[in-house]
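missing the sequence, but the structure's below:
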């Protein structure tokens, strides 16, 4: 599934998938992808909150295709809702995969996460 052009957006996170992150089938472990999604989402939430945030919910997470060793994984994060203390972020994960046909860009995962802004005592604070 080739997806929309992501060249105009800057990724919140970009990393190459490595062999140590594989599951028993040899694909990249879903938990590793989830961790990258959370890191990317927290970058967008941190910027919007102007400081410390904590993940409070993963509202949805969909794996569309497996990630393979050697894929260049790019996570794009966008703030989609701001509450009193919470920030909802939509994260899309694309890979660039080298194949015989050239470089293929695929959307592999997307998620919606909720973060809460925290004060210096770790208590929720207004955004």
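Okay, I see it. This structure is a prediction, so every number in the text was calculated from the model and none was measured.

Every contact and neighbour count from this point should use C-alpha atoms.
OK.

Can you name every helix or strand that the longest strand along the chain contacts?
Using DSSP state E to define each element, the chain has its longest strand at strand 102-117. Applying 3 or more Cα pairs under 8 Å, 6 or more residues apart in numbering; DSSP states H and E, one finds that strand 102-117 contacts helix 30-49, strand 53-63, strand 86-99.

next up, a second structure to put side by side with the first:
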């Protein structure tokens, strides 16, 4: 299932990294927990930028692993707002890989919705300023 990544030119590229041997199990597949953490980092960057405040992860829902990630894959996470509440932001994170870094072909391997809450210095929820339309 090789496809052109529909998000590749999108401004919401939140993270790009390389899957390394230390992130894999003995079979050479990347640990799902490592991938989830990369997605959480990407979603956190996105939510912080949108909220203009510190954010914390409060939930992960609908995590779907479509295909494995292998050592050497270029891993990219793309984010978009799914829901914007008073103090929370639900971010849809898609993860795509390029198995051959010399190719433009990408494969969607994972997606999930991460929910973040904006907090103040005392770690109390604060309202998110809505973006100007």
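Noted; the coordinates are in hand. Remember, it's a predicted structure, so these values are computed and weren't measured experimentally.

hmm, back to that, need the helices and strands packed on strand 102-117 of structure 1 in a markdown table (columns: distance to residue 15 of structure 1 and mean neighbour count).
A markdown table is the format used below for these (distance: least, Cα to Cα, whole Å; neighbours: other Cα atoms under 10 Å):
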| stretch | distance to residue 15 of structure 1 | mean neighbour count |
| --- | --- | --- |
| helix 30-49 | 9 | 20 |
| strand 53-63 | 18 | 15 |
| strand 86-99 | 10 | 22 |
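
Ok, which of those comes nearest residue 20 of structure 1?
Of all those, it is helix 30-49 that lies closest to residue 20 of structure 1, at 10.2 Å by Cα to Cα.

Which part of structure 2 matches the closest one?
Mapped onto structure 2 using TM-score structural alignment, helix 30-49 of structure 1 spans residues 32-51.

Report the contact partners of the most centrally placed residue in structure 2.
Note on structure 2: the residue nearest the mean C-alpha position is residue 39, at 3.1 Å, using Cα atoms, centre = their mean. Applying Cα atoms under 8 Å, 6 or more residues apart in numbering to residue 39 of structure 2 gives the contacts 77, 93, 94, 95.

Mind doing that once more with 10 Å?
14-15, 33, 45, 75-79, 92-95, 110-114 (Cα atoms under 10 Å, 6 or more residues apart in numbering).

Also residue 118 of structure 1?
46, 49, 51, 52, 53, 54, 85, 86, 124, 125, 126, 127.

ok, now how distant is the alignment partner in structure 2 of residue 66 of structure 1 from residue 106 of structure 2?
If you follow residue 66 of structure 1 across to structure 2 using TM-score structural alignment, you land on residue 68. Taking Cα to Cα, to the nearest Å as the measure, residue 68 of structure 2 falls 13 Å from residue 106 of structure 2.

roughly how far out does the longest strand of structure 1 sit from the chain middle?
5 Å (Cα atoms, centre = their mean, to the nearest Å).

can you check stretch 118-127 of structure 1 too?
Worked out by Cα atoms, centre = their mean, stretch 118-127 of structure 1 lies 23 Å from the chain centre.

Please apply the same query to stretch 61-74 of structure 1.
For stretch 61-74 of structure 1, the distance to the chain centre is 11 Å (Cα atoms, centre = their mean).

and if you look at stretch 3-19 of structure 1?
9 Å.

what about that stretch, start to end distance?
First-to-last distance for stretch 3-19 of structure 1 - Cα to Cα - comes to 25 Å.

Name the residues of it that are buried.
11, 12, 13, 14, 17 (16 or more other Cα atoms under 10 Å).
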